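1. Sequence plus predicted model, see below.
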Amino acid sequence: MTSVALAVTDGMPLFELAIPCTIFGPGNPEAAEAGYELRICAAPGASVGGWLRSETPRRLDDLAEADTVIVPACDDALDHPPAELVEAVRAAHQRGARVASICTGAFVLAAAGLLDGRRATTHWMHTRKLAESYPEVEVDPGVLYIDDGDVLTSAGQAAGIDLCLHMVRSDHGVILANTLARRLVVAPHRAGGQAQFIADPLPGGDSGDRGEGRYGLSGLLDETRQRLDEPVTVAELARRANMSLRHFSRRFMAVTGTSPLQWLLTQRIRRAQELLETTDNSIEKIAEQVGMGTATTLRRHFNRIVGISPTAYRRAFTESRGLGRSRPGLAQTSDRP
């Protein structure tokens, strides 16, 4: 038997409790066949979702007896991770447990010192906070999950499903993981290096934007997003904003946190993701629509930024929704040159 202990603390989200229970719990015949034994370990009086009361004889101290420990998000984890949970997680890891976090559960692992010197991730909304609070952690804000051997971290809630399936795949192989994925009606494998599916909004214009160009920096970039199929240079953007190239680059970095070229490339890739999800357009056509020019260029940048090919990305969305055979255009699309 492989024991999987789920840490439950007061105020944790219900969905994040359901993920490990569904994949590793006794109600799952595949999990039972694989020899998983789920243990719910809870702080006294803990409630889930603010209303579901946890009734279990196991306490957080019992985490140390498990082979695998899963730490979902918990209330106030960003600023004050529960001390009892932090100590229990540290003790479990010291005794040899594999420890995994879902969403902001990463803050508990960081507080326990498990992430020092390691790559880790969490929900994209909180990656900056994680990096600032724990400078010894190498925070990667763009991935779904990270497997660092005995310590694993995942992004937002749905990425917790990917992480749990990844652990099953690591323990028992692809066939069992795919069987579980079919039961859950989710993509059988989203690679950990795949980017989080996030919007990338530009911060609203501040006082520094007022009077810049015709409509300020925010307005300029909103317009640029609507014209991604058109070629544009940084010099042209600076001219539209009525700034020198040097001042524009500095101002751009201050507002967006990235360089103009990197921002523009990210917008093109985000738009390509939308088109892959919502249209049957070929990779060549999408490359034109997002201003990449050729399918080869789109594939190269898409693989580097998203972590998988455009066709694999499209397949993950269509197959998980049962759309693959109902959209014949997809079968004609290939990532081959």
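-> The structure has been received and is ready for your questions.
2. contacts, neighbours, all on C-alpha from now
-> Will do.
3. If we go by neighbour counts, what in stretch 174-194 is buried?
-> Across stretch 174-194, burial judged by 16 or more other C-alpha atoms under 10 Å covers 174, 176-178, 180-181, 186-194.
4. Restricted to helices, list these.
-> The helices, defined by DSSP state H, take in 174, 176, 177, 178, 180, 181 from the buried residues of stretch 174-194.
5. Out of those, the closest to residue 78 would be?
-> residue 181 (30.7 Å; C-alpha to C-alpha).
6. Would you mind measuring from the residue nearest in space to the middle of the chain to residue 306?
-> Nearest residue to the geometric centre of the chain (C-alpha atoms, centre = their mean): residue 144, 3.2 Å. Distance from residue 144 to residue 306, counting by C-alpha to C-alpha, to the nearest Å: 10 Å.
7. try residue 99
-> Computed as C-alpha to C-alpha, the residue 99 to residue 306 distance reads 26 Å.
8. The stretch 201-337 of the chain: helices as residue ranges?
-> Per DSSP state H, counting those that start in this stretch, the stretch 201-337 of the chain carries helices over the ranges 216-225, 234-240, 245-256, 260-278, 283-289, 295-306, 310-320.
9. alright, now check it against this:
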Amino acid sequence: MNPGTVAIVVTDDADIPLWDLYELSVAYTVFGIPQPDLADRWYTVRLCGSRDAPPPEGAPPAPGGSGLMLRAGYGFEDLVDADTVIVPSVPEACITGERPFPAGLIRALRRAYDGGSRMVSLCAGAFALAEAGVLDGRRATAHWQHTAELAQRYPKVRVDDSVLYVDDGDVLTSAGSTAGLDLCLHLVRRDLGARVANQLARRLVVPAHRPGGQAQFISTPVPATDDESLAPVLAWACERLDQPLTVADLARRAAMSPRTFHRRLLETTGTTPLRWLLHQRLTRVRDLLESTTLPVERVAELGGFGTSNNLRHHFVRHVGVSPVEYRRAFPGGGAADAASAAGRRRAA
């Protein structure tokens, strides 16, 4: 399966502040480096920027810039026929409205969206999608430092500042920094399956999957000491997903009361014990459906759902298709995600 062309926008390729390079490099790292041992076909990446002439040699860097010049190999017009368009962070002046977005960029984003491209923003890239009208009437997010400005400037956008990323089908937005990496891995999971995404995450030394609904800001992101880490009990649970597990079981293993364990997990991961456990079970099931020919009844048992009916109920609710339909999309262990393959590009 060919996951298609990914066009990554270089909004200000004359002089890029170093802090704006993170989301750009995240997108390129995930989609622009072939992984032939993980998938037969990988993404084709274009860096798309302005065709304007670069500044004169020796010209001083722009205010707030780094003096780093990045010349994109493609123009904004090359966004239009891409399967996926990704807009990383944009210049601060564009966020505040002190400087307009390049007119060519906004036109190209709108044409790409109208033509059926999957539209993605990382961090403040949401401002460019909003300016193009792509986010009108949609739920979207950005870094929490920018969400108030986004909501004020674009009142038609339903801004949610409490999540890591929002998957609205053909339009996806993320919060800043690491949340952009979460969203990129989520796209790989949609396109190539959970197994490929998990292996890629392992290579990048990041968690295999943080759900988009996880909170942006966590009260205690790093435990004070190793003794306070929940990692051992969570790893213990992941090894026993086929067994009945309750919050009381997890709390007992962590030597905490159920109430304390619930609070600590919520502070650490942004989700509740039951939701965390359900997510791990669904991830295990997706892996088994992609990589084995085990009967669905056996997959349900190994995933901790007990029966195929119970598995189907949760799978349809959270993935969007039945386990059988999902498996059909992965002949031989690799193909498009059933929930998104049918609508990758809308009719123009």
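-> Sure thing, it's come through. This one's a predicted model, so the numbers in the text were calculated from it and none came from an experiment.
10. Kindly provide the TM-score of these chains.
-> For these two chains in superposition, a TM-score of 0.62 is obtained (TM-score structural alignment, normalised by the length of the first structure); 240 aligned residues with a C-alpha RMSD of 3.7 Å.
11. Quick check: which of the helices of the stretch 201-337 of the first structure is buried the most?
-> helix 283-289 (a mean of 21; mean count of other C-alpha atoms under 10 Å).
12. what about that helix, distance to the chain center?
-> Averaging C-alpha positions (C-alpha atoms, centre = their mean, to the nearest Å) puts helix 283-289 of the first structure 26 Å from its chain's average.
13. How about the contacts made by residue 162 of the second structure?
-> 144, 213, 214, 215, 216, 217 (C-alpha atoms under 8 Å, 6 or more residues apart in numbering).
14. next one: residue 47 of the second structure
-> 7, 8, 9, 10, 72, 73, 74 are the contacts of residue 47 of the second structure under C-alpha under 8 Å, 6+ apart.
15. all strands of the stretch 101-250 of the second structure, in order?
-> 118-122, 139-140, 158-159, 165-167, 171-174 (DSSP state E, counting those that start in this stretch).
16. Save those strands as JSON lines, and put in mean neighbour count and distance to residue 341 of the second structure too.
-> Compiled in JSON lines, the strands of the stretch 101-250 of the second structure are given as follows (neighbours: other C-alpha atoms under 10 Å; distance: least, C-alpha to C-alpha, whole Å):
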{"stretch": "strand 118-122", "mean neighbour count": "28", "distance to residue 341 of the second structure": "12"}
{"stretch": "strand 139-140", "mean neighbour count": "22", "distance to residue 341 of the second structure": "22"}
{"stretch": "strand 158-159", "mean neighbour count": "18", "distance to residue 341 of the second structure": "26"}
{"stretch": "strand 165-167", "mean neighbour count": "24", "distance to residue 341 of the second structure": "15"}
{"stretch": "strand 171-174", "mean neighbour count": "27", "distance to residue 341 of the second structure": "15"}
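17. okay if I get those strands as JSON lines plus distance to residue 66 of the second structure?
-> Conversion of the strands of the stretch 101-250 of the second structure to JSON lines gives the following (distance: least, C-alpha to C-alpha, whole Å):
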{"stretch": "strand 118-122", "distance to residue 66 of the second structure": "21"}
{"stretch": "strand 139-140", "distance to residue 66 of the second structure": "30"}
{"stretch": "strand 158-159", "distance to residue 66 of the second structure": "31"}
{"stretch": "strand 165-167", "distance to residue 66 of the second structure": "28"}
{"stretch": "strand 171-174", "distance to residue 66 of the second structure": "25"}
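18. Between those strands, which one is closest to residue 285 of the second structure.
-> strand 165-167 (20.8 Å).
19. That closest one against the first structure, how far on average?
-> Here the mean offset of strand 165-167 of the second structure against the first structure after fitting is 0.4 Å, by mean C-alpha distance after the TM-score superposition for the first structure.
20. helices or strands next to that strand in the packing?
-> Counting by 3 or more C-alpha pairs under 8 Å, 6 or more residues apart in numbering; DSSP states H and E, the packing neighbours recorded for strand 165-167 of the second structure are strand 139-140, strand 171-174, helix 178-192.
21. average gap between the first one and the first structure?
-> If you overlay the two and look at strand 139-140 of the second structure, the average distance to its match in the first structure is 0.6 Å (mean C-alpha distance after the TM-score superposition for the first structure).
22. Kindly name the residues of the first structure that line up with that strand.
-> Aligned using TM-score structural alignment, strand 139-140 of the second structure spans residues 119-120 in the first structure.
23. can you give me how far the matching stretch is from the chain middle?
-> Taking C-alpha atoms, centre = their mean, one finds stretch 119-120 of the first structure lying 12 Å from the centre of the chain it belongs to.
24. same check, this time on stretch 58-78 of the first structure
-> 21 Å.
25. So which bits of that stretch are buried?
-> Quick answer for stretch 58-78 of the first structure (16+ other C-alpha under 10 Å): 58-75, 77-78.
26. what do you get for stretch 136-149 of the second structure?
-> Buried, per 16+ other C-alpha under 10 Å, within stretch 136-149 of the second structure: 136, 138, 139, 140, 141, 142, 143, 144, 146, 147, 149.
27. what residues are up against the nearest residue to the third one once chain neighbours are set aside?
-> Spatial nearest neighbour of residue 139 of the second structure, chain neighbours left out: residue 158 (4.5 Å); criterion: C-alpha to C-alpha, 6 or more residues apart in numbering. Residue 158 of the second structure makes contacts with 136, 137, 138, 139, 140, 151, as judged by C-alpha under 8 Å, 6+ apart.
28. What is the aligned counterpart of residue 158 of the second structure in the first structure?
-> Under TM-score structural alignment, residue 158 of the second structure pairs with residue 138 in the first structure.
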